[in-house]
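[1] below are the sequence and a predicted model; questions follow.
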Amino acid sequence: MAKKKSSSGQILTRLFNQNGVKMILGVVAAGSFAFAFGQEKIQQFVASATPSNSACLDQFYRDVPPYLMKDSLNKHSYPLCFNGFNVMYSGVSKTPLWVAEALTPERLSQKIPREDSFHEEPRVAQEHRALLSDYRASGYDRGHMAPNADMPTKDAQFDSFSLANMVPQAPKNNQQVWRELEEAVRALATRQKQDVYIVSGPVFAAKKLKTIGRGVIVPTATYKAVYLPKTGAIGAYYAPNDNSLQVKIVSVCYLEEQLGINLFPQLTEEQKRNTYNLPLKATAVKAAKPIDYSHWDAESQCAEEVDNSALQAMQKQFKSAGGTSSHAQNQDAASGLDASAQDAIVKQLIEALLQYILQLLK
């Protein structure tokens, strides 16, 4: 018994019977084009919602991430790439350990109206994840480490409201001191027309640390390390996490000793001991006036140099495991455009094209 012909076979037979060799060639060409065109467009749509691997490394000076020098800091750590900034998140503290971003005059020329969208980070395991309920009625703000006002796109703005970018911050520290420091750093980029590389995060310096919610650790201070390659100016802000409105400027080496993190592995110890008088407010930044030198820190213990192979391994983590933002994940979940879905859509398009041509031949 002859096998039953498939629907595709029936279509081709009918086309041959009607002497439609040219039409068949047209169908094949059209189908191939539709498949290639459709698949390319779908892939572009998905790719446009996610930060590229290379874009992740752009947030680091010379593409090199900060490096955790203490083994204890690596426990339950998550390297996360977002649109416009990167995070090394700790499942122990349920906060970032550091947040890195690169500011340029071009990036800050994009003004995005603020739209609050605080959310939990889906790439972090449930048991390590900070929750919105952790901060509720805690007495602490959800303090951005990479600020919303630094973000050049809607996707980046959304990502900045991930709790992976937050620490419990005392209200006056967050709303006044931290805000003024963020404005001052942006002014360095916009008024002096130079790139600024920043690493921000929490300091956990007390023997007994306070927690909120299900174990989100409250930092004793917040820091913001700043490097300006154009002039070589460098230094760090150090602000106690209370309502005292205090802030001091320290060397990067001072911070590295406190944190156990090599904040700028690309820089030499000599560079990181230099300390400049970083502006405390945006009004202190003048377009034609470089930042004054302050002092050389001869006392602090700088982080040890990191082997190139270890740095390359860290780069790979951000180029692979940390390459999808929470916004992109939400979009992918909503659209369902995984690989199998893409294939199904393209096949439906081709089948519809064949059916249309068949109708024309009837």
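    Great, that's in hand. Numbering: from 1, shown residues only.
[2] only C-alpha atoms for contact and neighbour calcs from this point on.
    Fine.
[3] is it correct that Arg123 is in contact with Ser326?
    Yes - between Arg123 and Ser326 a contact is recorded at 7.2 Å, counting by CA atoms under 8 Å.
[4] alright, now check it against this:
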Amino acid sequence: MKNLLRFLAFCALSQLPQADVGDFSPCLNVFYQLWPPKGLNGTPICQNYDNNYRFASLYSRERRAPWFSAYTFSTPSGKRPRCLWKYEPQLANSKASGEMVDFPMPPKKVDQNVIDSQAVPEDYTNSSYTRGHLNPNMHHSAKYDRLATFTLTNVVPQKQGSNDGPWAALEMLINKTLDQYCVGKAYVVTGIMPYRVGAERWLKDEHRVAIPEYMWSAYCCPKYSQNLPESLRKTFPTFAAIGRNDPNSTEEIVPVDWTKKRNVGYDVRRMPLTDLEAYLRERYGSNVTVFNQQCSE
């Protein structure tokens, strides 16, 4: 009888709706070995679109921007989709739906609770910053996976010179490399490095949406081709990079190539995963681990 009661209790609990905000449990499959990055504090979001979990983000309510987004890579197909930007209802109301929602079209207004809890399109309008995807649509093949990336809980203020320049080139390089040489599932985590404490910068100086000083990205591909060209042998099973989002930052983390004719100061530096984690540890003041056991099976 006791075993029966335990079984019924388990079934009842398993049927309870799982939160999309505040818990990574429903979307652990987007992380290598079901293991989210450690060492960063924020609000977990399982990004739900069309009633499916597409990727995950660790969100900062104070910054109204994500610390990172994590996803599994798939070879893209087709052009960039056109769609409305979306928001996360549960950031505004914990009892709301866990599925992302399109921002209303003018003249309809955005609910004040949404404005208070997260970034809205008006924050970026006339700000001199673009909406920089952490999880880019070009790293997915399925239509709804690509559409799901267009949520403001997945973007940060990114300078045009970075977004359309060296950072875009990095995303294309990752795309090509994983497509050609990763023979198993590839896990990607892309995030930001904030300015140092006391030097934070905000969109339009309104203390609403924080601007990152650097962007970073790392992938984990535990199963890959044994016929790697010499130039790529150090990029498997892991690869990492840091990109400048401020052309006036010092060159200690990412040196500047002053010989370039375009996008000077938005350089990207490629590096081993251990080097990236060392920079994150120094900036965050905590031991940041992106992939369990350095992506080693």
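    Alright, I've got the coordinates. All values derive from a computational prediction rather than experimental measurement.
[5] follow-up on the earlier one: ok, Arg123 and Ser326 of structure 1, which is more surrounded?
    Using other CA atoms under 10 Å as the criterion, Arg123 of structure 1 and Ser326 rank with Ser326 on top: 23 against 16.
[6] that one matches what in structure 2?
    Using TM-score structural alignment, Ser326 of structure 1 lacks an equivalent in structure 2.
[7] correct me, but Ser326 of structure 1 touches Asp159?
    Yes - between Ser326 of structure 1 and Asp159 a contact is recorded at 6.5 Å, counting by CA under 8 Å.
[8] now do the shared contacts for those two.
    By CA atoms under 8 Å, 6 or more residues apart in numbering, Ser326 of structure 1 and Asp159 have these common neighbours: Phe82.
[9] ok, which stretches of the stretch 101-250 of structure 1 are strands?
    141-144, 166-169, 196-203, 211-212, 216-217, 221-228, 233-240, 248-250 (DSSP state E, counting those that start in this stretch).
[10] and the gap between the aligned partner of Pro66 of structure 1 in structure 2 and Ala168 of structure 2?
    Residue pairing (TM-score structural alignment): Pro66 of structure 1 is matched to Pro37 of structure 2. Taking CA to CA, to the nearest Å as the measure, Pro37 of structure 2 falls 24 Å from Ala168 of structure 2.
[11] looking at these two, which is more packed in?
    Pro37 (17 against 14).
[12] how many residues are close by the closest residue to that one other than its chain neighbours?
    Distance criterion CA to CA, 6 or more residues apart in numbering; nearest residue to Pro37 of structure 2, sequence neighbours excluded, is Val290 at 4.5 Å. Counted with other CA under 10 Å, residues neighbouring Val290 of structure 2 total 29.
[13] likewise the one 3 residues further on?
    Other residues lying near Gln293 of structure 2 total 10 when counted by other CA under 10 Å.
[14] quick one: it is in a helix?
    Yes - counting by DSSP: H, G, I helix; E, B strand; the rest coil, Gln293 of structure 2 falls inside a helix.
[15] mind telling me what it corresponds to in structure 1?
    By TM-score structural alignment, Gln293 of structure 2 lines up with Leu267.
[16] measure its match to Val64 of structure 1 for me?
    10 Å.
[17] now for the two: what residues contact both?
    Taking CA under 8 Å, 6+ apart as the contact criterion, no residue touches both Leu267 of structure 1 and Val64.
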